[in-house]
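Q: just a sequence and a predicted model for now, questions to come.
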Amino acid sequence: METTEGERRALEALQASGIPHVVARHGRVSSLAEAAAARGIDPSQVVKTIVVRRGDDDYLFVLVPGDRTIAWPRLRELLGVNRLSMPDAATARDVTGYERGTITPFGSLHPWPVIADARVHGLVSIGAGAHGVSATLEGAELVRVLGATVADVTDPAPDA
């Protein structure tokens, strides 16, 4: 499997962070359940990085456990805004340097603020800049090194 520019950027940023982590390369998957199985973890340990738009050229990352979904009213309240949205795939790529399904705060083109759901703890796995590439690490270290704001900003996913 050839290393992509996104994977290189993400892994260099992870390395520079000093967080102990293990990189896994398992190839493309088509669902959260497949990703969790390929990584040998529970779906709740897969941390999705969601790009959220606050305004013109104003984005943030929200770290969401795999079995959960963003609770938009709570996130808006936390941020003190009336409106948030998710950018389309092309915009998300433009503001992060990553395609959907590969987005990570590590090595993003812009150092957007990070909000981590309060359930991001223990051993977790986060995308590493390319399809089928992830990093497994301690959630508390992930939150610390990203300077993430920790808050209860998710609800159980409807299919979880």
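A: Perfect, I can see it now.
Q: CA only for contacts and neighbour counts going forward, please
A: OK.
Q: and the residue nearest to Ile70 when sequence neighbours are not counted, how many neighbours does it have?
A: In this structure, Ile70 finds its nearest non-sequential neighbour in Thr154, 4.4 Å apart by Cα to Cα, 6 or more residues apart in numbering. Thr154 has 23 neighbours, counted by other Cα atoms under 10 Å.
Q: what about Thr154, distance to Val114?
A: Look at Thr154 and Val114: by Cα to Cα, to the nearest Å, they are 14 Å apart.
Q: what is the burial count for the residue nearest to Glu138 when sequence neighbours are not counted?
A: What sits nearest to Glu138 in space, not counting adjacent residues and going by Cα to Cα, 6+ apart, is Leu123, at 4.7 Å. The tally of other residues near Leu123 (other Cα under 10 Å) stands at 15.
Q: ok, and here's another one to check against it:
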Amino acid sequence: KTLIFEAAHGERVLVMVGGDQSAISGHLKKAIGSKNIRMADFATVKAVTGYEVGSIPPFHWQPAGFRSFLEASLLDEPVLGVGAGVWGYEIMIRPADLVQACQAIVVNLTNRERPIFPD
């Protein structure tokens, strides 16, 4: 899943987790550096990314300084399917290439037993 979150200070960030995963709120807050975050609404997602919810590609639309976070466990997958910009289509990409393409910060967002920032 490619999600857009908004921090209380106005920053918007891209968060990538597996389709069957949910980000732990406390981990996400610490990774972003904000005590108050919320998922962006559909209109905000469209305005910020230019894409509809469910089709957001994780790269090639972000302005300079836009931060992207990738769930660390996804690095263990051989290939990931990410939004292609058109609902119902995916781009298949290796995790290392995804990190490079969107300059993602790799963090643990889904496992309470692991540190947020892996070594």
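A: Thanks, I have it. Since we're looking at a predicted model, the values are computed, not measured.
Q: hmm, back to that, hang on, the residue nearest to Glu138 of structure 1 packs against Leu142?
A: No: counting by Cα atoms under 8 Å, Leu142 is not a contact partner of Leu123 of structure 1; they are 10.0 Å apart.
Q: spit out the contact partners of the most centrally placed residue in structure 1.
A: Most central in structure 1 under Cα atoms, centre = their mean is Thr49, positioned 2.0 Å from the mean C-alpha point. Counting by Cα atoms under 8 Å, 6 or more residues apart in numbering, Thr49 of structure 1 makes contact with 61-64, 103-105, 126-127.
Q: could these go into a markdown table alongside distance to Val23 of structure 1?
A: Formatted as a markdown table, the contacts of Thr49 of structure 1 follow (distance: Cα to Cα, whole Å):
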| residue | distance to Val23 of structure 1 |
| --- | --- |
| Phe61 | 21 |
| Val62 | 21 |
| Leu63 | 19 |
| Val64 | 20 |
| Ile103 | 15 |
| Thr104 | 14 |
| Pro105 | 16 |
| Ile126 | 10 |
| Gly127 | 10 |
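Q: need those residues in JSON lines with secondary structure, can you?
A: As requested, those are arranged in JSON lines below (DSSP: H, G, I helix; E, B strand; the rest coil):
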{"residue": "Phe61", "secondary structure": "strand"}
{"residue": "Val62", "secondary structure": "strand"}
{"residue": "Leu63", "secondary structure": "strand"}
{"residue": "Val64", "secondary structure": "strand"}
{"residue": "Ile103", "secondary structure": "coil"}
{"residue": "Thr104", "secondary structure": "coil"}
{"residue": "Pro105", "secondary structure": "coil"}
{"residue": "Ile126", "secondary structure": "strand"}
{"residue": "Gly127", "secondary structure": "strand"}
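Q: so where is the longest helix belonging to structure 1 in structure 2?
A: Counting by DSSP state H, the longest helix found in structure 1 is helix 5-17. Alignment note (TM-score structural alignment): helix 5-17 of structure 1 is unmatched in structure 2.
Q: any buried residues in that helix, and which?
A: Neighbour counts using 16 or more other Cα atoms under 10 Å place 6-7, 9-11, 13-14 of helix 5-17 of structure 1 among the buried residues.
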